[in-house]
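what follows is a predicted structure for the sequence shown.
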Amino acid sequence: MKVLLIRRENIGDLILTTPLISMLAKEHQVDVLVNTYNMPVLDGNPHVTNVYHYTKSHHETSLKAKIGAVAHRLKTTLDIWRTGYDVALIAGNWNKRALTWARLSRAKRVISIGEDAPAVITDRIPYIQEKMHLVEELVQLARPLGCELRPGKLELYVTPAEIEQAAEKISTQNKLPLYGLQISSRKPNQRWPVEYFIELAHRLSQREPCRIMLFWSPGSSDNPMHPGDDEKAAVIAQSCSDIDLIPYKTSNIRELMAGMALCDQIVTSDGGALHIAAGVGKPVVALFGNSDGYHWGPWQVPSRVLEATDNHVNSLSTDQVYGSFIDLRNEVLSQEVTG
């Protein structure tokens, strides 16, 4: 069958959908509708036949860009309608905008989560009441198609050329352990303080000879469209000039994927970068403020999940994060020795 999978949300949501895509692709053709923001995570994915995309209007600032986005959305709409699908699958809970795309697909069956969904959704998966990781929740959508497989790992495909470019930027001739610190988060309650990252970097460097890659969301904090952490990264880099810390500025998701692929272990708060780290198979120490670790935690990679008791990562001390990092590092090294 031809399946159109609709995933309109953020980068992390799409990455966490890749195990479902892989499961469906074992029996069916899978095409995916995404937006231009999250689309790069599907580059090179062998389980996706066609990728349709559109631009969210609030991501464009100029009138010319907005007109171009509308024109491309019309083309995407026509392409989906012309193709026609056996099944449209809304990844996650149903919503009106995703449902509009499902209708355009002319699918005979529409699958989504939500028993309160309108009748056009033919297969309604009940809302999940038990504690469950999002990956496990999403694969429930494959059950109406007879797929009972267990979900595998997250799947991101970084090319050798991309990794080589990233390696050239940091000069990887040095064989010291390479640790990643990712400082950005979209949610304020998930932002660990700059001074904590500075202290953590110094403690890791004092413990053993190592190199540290600093990752962050590019851009100024006062950018109304895409606020970034250039200022925070500059403070950390200046305060860590006495250790081997490499500010790794990225301009797109693919560069972040390639940079993280070089690391031996990563610290990051919950968000898209966390799932990129897990998607390239890296051990992760994940910091959670006002989101649930059981639902959004690292999927099928060695990890430590630290959850703040007051819903803000500020309450996680450097002692806690450092201790979890070293504990995880020792576990990974032990597993490598035992094979």
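Alright, I've got the coordinates.

C-alpha only now, for contacts and for neighbours.
Will do.

so residue 135: helix, strand or coil?
Classification of residue 135 using DSSP: H, G, I helix; E, B strand; the rest coil returns helix.

pretty sure it sits against residue 17.
Yes: with contact defined as Cα atoms under 8 Å, residue 135 and residue 17 form a contacting pair (6.6 Å).

strands along the stretch 1-150 of the chain, start to end?
With DSSP state E, counting those that start in this stretch, the ranges of strands along the stretch 1-150 of the chain come out as 2-6, 29-35, 50-54, 87-93, 109-113, 123-125.

typed the wrong thing, it's the stretch 151-300 of the chain
Using DSSP E, counting those that start in this stretch, strands in the stretch 151-300 of the chain cover 178-182, 211-215, 245-247, 265-269, 284-288.

in addition, the following structure is provided for comparison:
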Amino acid sequence: MTLPQLPSLANVKRLLIVKTSSIGDILHALPAVEAIQRARPDISIDWVVRKRCASVLEGNPVIRALHVVPNKPTMRDLLSVRRDLRARRYDCALDLQGLGLSGLLTWLSGAPIRIGIDRNREGNAYFLTHPIVSAKLGGEHGDRHAVDILYGFSELFGAHPKRGEFPEQRYLTDGIASEVLVDVRALPCPRVALNVGASWEYKKWPVGYWVELADTLIEQGRSIVFVGDSKDAEVVGQVKIKMRAAEPIVDVSGRTSSLRELAAVLESCDVLVTGDTGPMHMGVAVGTPTVALFGATNSDRTGPYGARNIVLNMHLSCSPCYRKPTCDGRVDCMRAITPGMALEAVDRELAMGKRVA
């Protein structure tokens, strides 16, 4: 396939970013969008996002306007979005999602230049005027981090991104105050956040491992903050009931009212231990050193970005399997990561101190 040559972007003044979800994917795109703004302060940047993720972008100083679409948009919704987008008269739209809906929204914008990755997942490439071979963005063999691949888009606009560092997103926690935060900040330091839940069973660390890690941390004088949404509260309860220690612990699972409040909780902690989840990326975004437990997914592509964070991944021959495990549900890759390994990683992070932006 012969790809059309990318035209000059020097005259682009109105840019639309299309990255509708999920939390981690949106956070991955922020460094690239910031790099575009630094390189081209003359460009006005807007963003299309699904409603469930919109709060992550609200208040971002780089973004002029958000176009919020329903989580499951109807044809009427899409026609309404089309009117709003075309009224802005965008010069260029970037499909940073690479899926069918994002491609459609990119096309609906009416932008004469529509750029995205030439993977044609769900037919998204048919909506683009200029699909880019992923190898040119650093992602040919699947061993480049998503942040680095997205940085490749910023280079199209003349940016020279500082790879390897995730710029702290201070706006995420500006002005956040709540009883939950008061409870967390009343704990003695160091505070270790434990995110025990995950969206896939194959991303979960065994409950007994969390119990052993939490008890040992408390014995060593650390405070524990359990984080997660309402779906995670049950497994947090299973961990707590098996623990020897009852304090110092604050359980905020299911108590944080927004993604921004969760971000503020994580910022108030000295280390985060987590699986491959949205809160992992949120912790990185607010500058909390992160210990990430990986097995079924590719830590090279979606692990916590930046050298300061620690990934524990045993790299079994069957890993990453994603949603096609070959271990009959034993989750060998996660069981191979012992509580002792996680404890050592927490110790290393605490010894280095809280990251300074």
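Noted; the coordinates are in hand. All of these numbers come straight from a predicted model, not from anything done at the bench.

TM-score of the superposed pair?
Overlay of the two chains. TM-score (TM-score structural alignment, normalised by the length of structure 1): 0.84; 313 aligned residues with a Cα RMSD of 2.4 Å.

hang on, the earlier thing: dump the strands of the stretch 1-150 of structure 1 to a markdown table, plus distance to residue 310 of structure 1.
Formatted as a markdown table, those follow (distance: least, Cα to Cα, whole Å):
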| stretch | distance to residue 310 of structure 1 |
| --- | --- |
| strand 2-6 | 35 |
| strand 29-35 | 34 |
| strand 50-54 | 38 |
| strand 87-93 | 28 |
| strand 109-113 | 31 |
| strand 123-125 | 33 |
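
out of those strands, nearest to residue 180 of structure 1?
Comparing the strands of the stretch 1-150 of structure 1 against residue 180 of structure 1 with Cα to Cα, the closest turns out to be strand 29-35 (27.8 Å).

now the angle from the closest one to strand 50-54?
Going by axes from the mean of the first three to the mean of the last three Cα atoms, to 10 degrees, strand 29-35 of structure 1 is angled at 20 degrees with respect to strand 50-54.

ok, how many other residues are close to the aligned partner of residue 158 of structure 2 in structure 1?
In structure 1, the residue paired with residue 158 of structure 2 according to TM-score structural alignment is residue 146. Per other Cα atoms under 10 Å, the neighbour tally for residue 146 of structure 1 reads 10.

contacting residues for residue 146 of structure 1?
Residues in contact with residue 146 of structure 1 (Cα atoms under 8 Å, 6 or more residues apart in numbering): none are found.

got it, and residue 139 of structure 2?
Contact partners of residue 139 of structure 2, counting by Cα under 8 Å, 6+ apart, are 145, 149.

state the distance from the nearest residue to residue 130 of structure 2 once chain neighbours are set aside to residue 96 of structure 2.
Using Cα to Cα, 6 or more residues apart in numbering and skipping the chain neighbours, the partner closest in space to residue 130 of structure 2 is residue 115 (4.9 Å). Per Cα to Cα, to the nearest Å, residue 115 of structure 2 is found 8 Å from residue 96 of structure 2.

ditto for residue 160 of structure 2
18 Å.

one more: residue 287 of structure 2?
24 Å.

re the thing from before, residue in structure 1 paired with the residue nearest to residue 130 of structure 2?
Counting by TM-score structural alignment, the partner of residue 115 of structure 2 is residue 111.

wait, that match touches residue 120, no?
No: in this structure residue 111 of structure 1 lies outside contact range of residue 120 using Cα under 8 Å: 9.5 Å.

who has more neighbours, these two?
residue 111 (27 against 14).

what's the closest non-adjacent residue to residue 279 of structure 1?
Residue 279 of structure 1 sits nearest to residue 154 (Cα to Cα, 6+ apart), 4.9 Å away.
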